[in-house]
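1. need a structure here:
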Amino acid sequence: MTDPARTVLAGLDAVRSHVEDLYRDLHRHPELGLREHRTAKKAADALRDAGFEVTEGIGGTGVLGVLTNGDGPVVMARADMDALPVRERTGLPYASTEAVTDGGGGEQPVMHACGHDVHVASLIGCARLMAGHRDTWRGTFVALFQPSEENGDGADAMIDDGLTAKSPRPDVVLAQHVLPCPAGLVGTRAGSFLSAADSLRITVHGRGAHGSMPQAAVDPVVMAAMIVVRLQTVVSRELAATTPAVVTVGSIHAGSGPNVIPDRAVIELNVRSYDNATRARILDAIARIVRAECEASRAPEEPEIERISSFPPTVNDEEPTRRVADAFARYFGDDARTVELQTASEDMSEIPRAFGAPFTYWAIGGIDPERYAEAVRKGTVAQDVPVNHSPAFAPVIQPTLDTGVSALTVAALAWLAPEPPPEASGPQGPGVVVTAPPT
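-> Predicted coordinates:
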C-alpha cells in the first residue's frame, strides 16, 4: 500500500528553497506580539497563492487559511508568529538588525530568539504540499497563524475576535515547537507537556520613617524579605516530592536611600505547575503567606496581589498524541522520540479549548547534530548549546526546516489520509532530554 505521507513529501524538494528563503526573510525581519503585520502578510499571500481561502486581521494580526478538499475530517495546524525584544548575537548573514521604539522613547532590538520563524516557514511549506497533492487526501486543512504567543494573549485575542465562527470546527489541532536538541529529531509526549505559568506582582504596605528611628516604622523591606523566604517552603513543604513545580521570585523593589524606611515594597514572582489542582494550591499558599506575614508585621493596609500574566498548562490529549506518535515512528523511524516534560509555557491550548477539540503539541530539534553530540561528549551542553530566548539561539536551517514541514504534513495526513495502525505503536527511539527556557 502506498504511504500517503511519503507521496506528499516526495514534493519536498520542490518547496524547500521557498521555505528556506521565507525563513531567512522572517528571521531578518522579526516583529513583536500584535505587530506582526509584515509576517502576517507573508503568510496570507503564501496561502492565497496555494489556493487557500484566507481571512486576515483576526485578533489584530492573526491569519486563517482554509483548504477544503471534499468530505472528511478537519485538521487545524497552528504556528505562532511573534519575536522577542532581544538583540541578536548569532553572527548569521541573515541576522536581525530590527529595532522598535519602546515606551520610554528608546530603541528596543527585536529578534526571533524562540524559533517562531521556523514555525511559520514550516507551516507554509506544509500548506503548499497539501495544496499540491490534493489527490492523496480528503477533508479540510486549516492553517492558523497566531500572534503574540510570547505575551500569552494572542490566542485569546483571536478567540475574542470570533475565530470559532470564522473557521470550521477542527477534529484535531496540531502544533509544534523547535527546541535546543539535535535537528532531525521529533518528540511527542502524551499528557502534561508544558507548564502553566503565572506571574504575580505583590505590593506590601508599611509605614515610612527615618532609618535611625525604626520604632516609628512598619518596615515593608523586612516584610518582603520574610515573604520571600517563606515562599521557598511552598514547593519544598506543601507539595509531594514527586509533584513538579517552581516558585521563583525574580524581582523585589523598595526604598530610595539607605537611611529611609519606605512605605511599600513590590515583589514579582513566577509560578510553574503542570495541572490546575497544583496550580490552585500554590497560588492559594502564596496568598496565605503574604497576608499572614503582613498581619504579623502589623501592616497598615492589606497587601495587593495582582496576576500580571498567565499561561495555561499544555496537556496533550492521549488519542491524537498516540496517532501522531505512530505516524512519526513510521516516517521518521529512530528519529521519532518521546520528549521530556518541559518548563516552557504556551497559550496555544486555548484555541482547541475554544473549539472543544482535542490537540497534540510536539517538539522538533533545531541544533546542529554534530555540535550537540560534541557538547554531550564534553559534558558542556548547558554552556555550548544556545537555548530558546538566548541572543545566540539560531536553529540550523537544515534539517530543521525539512523536519518541521515533514512533521506537520505527516501529522495532518494521519487524519486526512490515515494509514492502518502498525502492530507496535508510539515512538521507537530513546527519550529526548531537553530543558528549554520558559516563555
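2. make it CA atoms for all contacts and neighbour counts henceforth
-> OK.
3. doesn't Glu370 make contact with Cys181?
-> No - in this structure, Cys181 is not within contact of Glu370 by C-alpha atoms under 8 Å, at 11.0 Å.
4. okay, these two: which has more neighbours?
-> Cys181 (28 against 11; other C-alpha atoms under 10 Å).
5. what distance separates the start and the end of stretch 170-190?
-> The stretch stretch 170-190 measures 19 Å between its terminal residues, going by C-alpha to C-alpha, to the nearest Å.
6. all strands for the stretch 1-150 of the chain, in order.
-> 53-58, 62-69, 74-80, 99-101, 107-109, 139-146 (DSSP state E, counting those that start in this stretch).
7. and the angle for the first one with strand 62-69?
-> Looking back up the chat, that one is strand 53-58. Per axes from the mean of the first three to the mean of the last three C-alpha atoms, to 10 degrees, the angle that strand 53-58 makes with strand 62-69 is 160 degrees.
8. buried ones in strand 53-58?
-> Going by neighbour count (16 or more other C-alpha atoms under 10 Å), the buried part of strand 53-58 is Val54, Thr55, Glu56, Ile58.
9. quick one, strands of the stretch 301-439 of the chain?
-> Going by DSSP E, counting those that start in this stretch, the stretch 301-439 of the chain shows strands at 304-311, 314-316, 336-338, 359-367.
10. here's the other one to compare against:
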Amino acid sequence: MIEAVVGEFSELREELAEFYRDLHQNPELSLQEKRSAGVLAQRLRDAGFDDVTEQVGVTGVVGVLRNGEGPVVMMRADFDALPVEEKTGLPYASTLRAVDRDGQDVPVMHACGHDMHAACLVGAATLLMRARAQWRGTLLVVFQPAEELAVGARGMIDDGLFDRFPRPEIVLGQHVAPLPAGFIGYGTGPVMAAADSLNITLHGQGGHGSRPEAAIDPVLMAANLVTRLQGIVAREVAPAESAVLTVGRLHAGTKDNIIPDKAELGVNIRTYTPQTRDLVRGAIERIARAESTASAAVAEPDLEWFSSVPALVSDPRATETTIGAFIEHFGAERVQQMPQVNASEDVGVFGEVLQVPTVFWFWGGLETEPTLAAWAEGRIDQLPGNHSPYFAPVIEPTLTTGVEALVVAALTWLGKP
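-> The predicted structure is shown next:
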C-alpha cells in the first residue's frame, strides 16, 4: 500500500521542488507569514481539500480530509523564517528584509528549513488525497506559524484548533537537520529540550563614574549575577541530568563615565525533565534576588518569564511502531538513532494538551557523501547547521525523503480500507 502511494510522487517532484524554491526565496518572519499561508492554503485546495481554514492562530492553516470511519491523524509543519542574512549563494536565495516585532529592519531567511517542512507536508497531503482508496480515517494537516517564537502551537490551540477541527489520536512531525540527505534520525522519550526564557532587570542607583561610592552599580551587579548563574548547572544539577543555561543578552548604560541605574539580562535555559526545569528556574530567581540584596539594590529585581516550551517527547511505543515502518520502507542503513538535541520545538505542545502520542523525527538535508566524510573525519562542527546563514537543504533527495517519511508515518496510523 505504501509503495503504491509514494510511487505517485514522481509526477509531483519537479513541481514541488519549484514550490520549495518559491517558499525559500520569499521567507516571512513569525506571525507575518501571510503570503506563505496563502500559497499553502491554495496548494491544499488545488490538491482537492475542500475543508481548508486560514488565520488559525493568526497565520496558521488547517486542512481536513475526511475519508470514512477511522483514526484521526495529525501531520504538522512549521513555516516561519528567521532574521538572518542568507549567504548560501543559491540562485533562489532570499534577499528580502522585514520589520521585526521590535520595529527593527532585519534580513529574512529560511535558515532552519521550515520551507522544506512545509513543501514536504504539501507533497504528502497531495499524495494521500490521491490515494484515498488505500486508507480510512481523517487527516488533519496543520501548517503552524511562529515556531521560532515558541508561541505558534499554543496560539493555534488557543484559537480553537481542537475545538473547531477533529481531535487527533496521534501527532506526527519532522525536522530537517544537518544529517546526510536521505537519512532518517530518531529518538524516543525526550528528544528535544524544554526551553524557558527570562528577562531580569536589576535596579541600581545611577551616578558619575568618578564617584562610585555615591552610586549603586548595576553593571557590577549584573557581572556577578552572570558568573553566579553558571554555577547552577555545575553545582546544583545532578551530573546524570542535562541542562544548559545561557545569558544571551546583557545591556546597561549609555556612556563610559556614567553609572546607569539599571541593567538588563536575557536568560535562556534548556532542560529535559520537569524536576530539573523547576530546580533551575527556582535557582535563577533565588540568585538574582540574593545578588540584588548583597549589592544593596534599591529594589527587588524584576523577573519576567516570557517564553516557555515543554520538552518534546516522542512517545516510545508509537515511535517504535513508526520507525519500524521507516526501516521497512527506507532500509535499516538509512534509519539511525540520535542523541538528545538541546534545541527546542513547540510541536510537543499539541500532544501534551491532548494527552495523545507525538512521534517526531529528523531527516537529513546536507549533501550525502561530503557529510558522511565529515562525520568519519570528526568535522561535524564544520557543517552548516540550522540557523546558519549557509544552511539550505539540497533539494534532492531531501524533498523525496521528507515526503515519503510523512506518507509512511501517516499510513502507519490511518485505518486500512
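11. what value does the TM-score take for this pair?
-> In this superposition the chains share a TM-score of 0.96, using TM-score structural alignment, normalised by the length of the second structure; 415 aligned residues with a C-alpha RMSD of 1.6 Å.
12. coming back round to it: and the buried residues of strand 53-58 of the first structure, which is closest to Thr97 of the first structure?
-> Glu56 (26.9 Å; C-alpha to C-alpha).
13. gap between the closest one and Arg189 of the first structure?
-> 32 Å.
14. next one: Thr90 of the first structure
-> 31 Å.
15. now do the helices in the first structure.
-> Residue ranges of the helices in the first structure, as given by DSSP state H, are 4-9, 12-28, 37-49, 116-132, 154-160, 163-166, 220-238, 276-296, 318-332, 350-355, 369-378, 381-384, 397-416.
16. out of the ones you listed, deepest packed?
-> Neighbour counts (mean count of other C-alpha atoms under 10 Å) averaged over each of the helices of the first structure peak at helix 116-132, with a mean of 26.
17. packing partners of it?
-> For helix 116-132 of the first structure, the packing partners by 3 or more C-alpha pairs under 8 Å, 6 or more residues apart in numbering; DSSP states H and E come out as helix 4-9, helix 12-28, helix 37-49, strand 74-80, strand 139-146, strand 172-182, helix 397-416.
18. spatially nearest residue to the spatially most central residue of the first structure (excluding sequence neighbours)?
-> Nearest to the mean C-alpha position of the first structure, counting by C-alpha atoms, centre = their mean, stands Glu346 at 3.9 Å. In space, and not counting its chain neighbours, Glu346 of the first structure is closest to Phe311: 6.1 Å by C-alpha to C-alpha, 6 or more residues apart in numbering.
19. which one of the strands of the stretch 1-150 of the first structure lies nearest to Arg6 of the first structure?
-> strand 139-146 (17.9 Å).
20. where in the second structure does that closest one fall?
-> The alignment of strand 139-146 of the first structure onto the second structure (TM-score structural alignment) covers residues 137-144.
21. the second structure: which residue goes with Gly91 of the first structure?
-> Using TM-score structural alignment, Gly91 of the first structure sits opposite Gly89 in the second structure.
22. pull the number of nearby residues for that match.
-> By other C-alpha under 10 Å, neighbour count at Gly89 of the second structure equals 9.
23. try the one 10 residues further on
-> With neighbours defined by other C-alpha under 10 Å, the count for Val99 of the second structure comes to 14.
24. correct me, but Gly204 of the second structure touches Thr293?
-> No - using C-alpha under 8 Å, Gly204 of the second structure is not in contact with Thr293, being 10.9 Å away.
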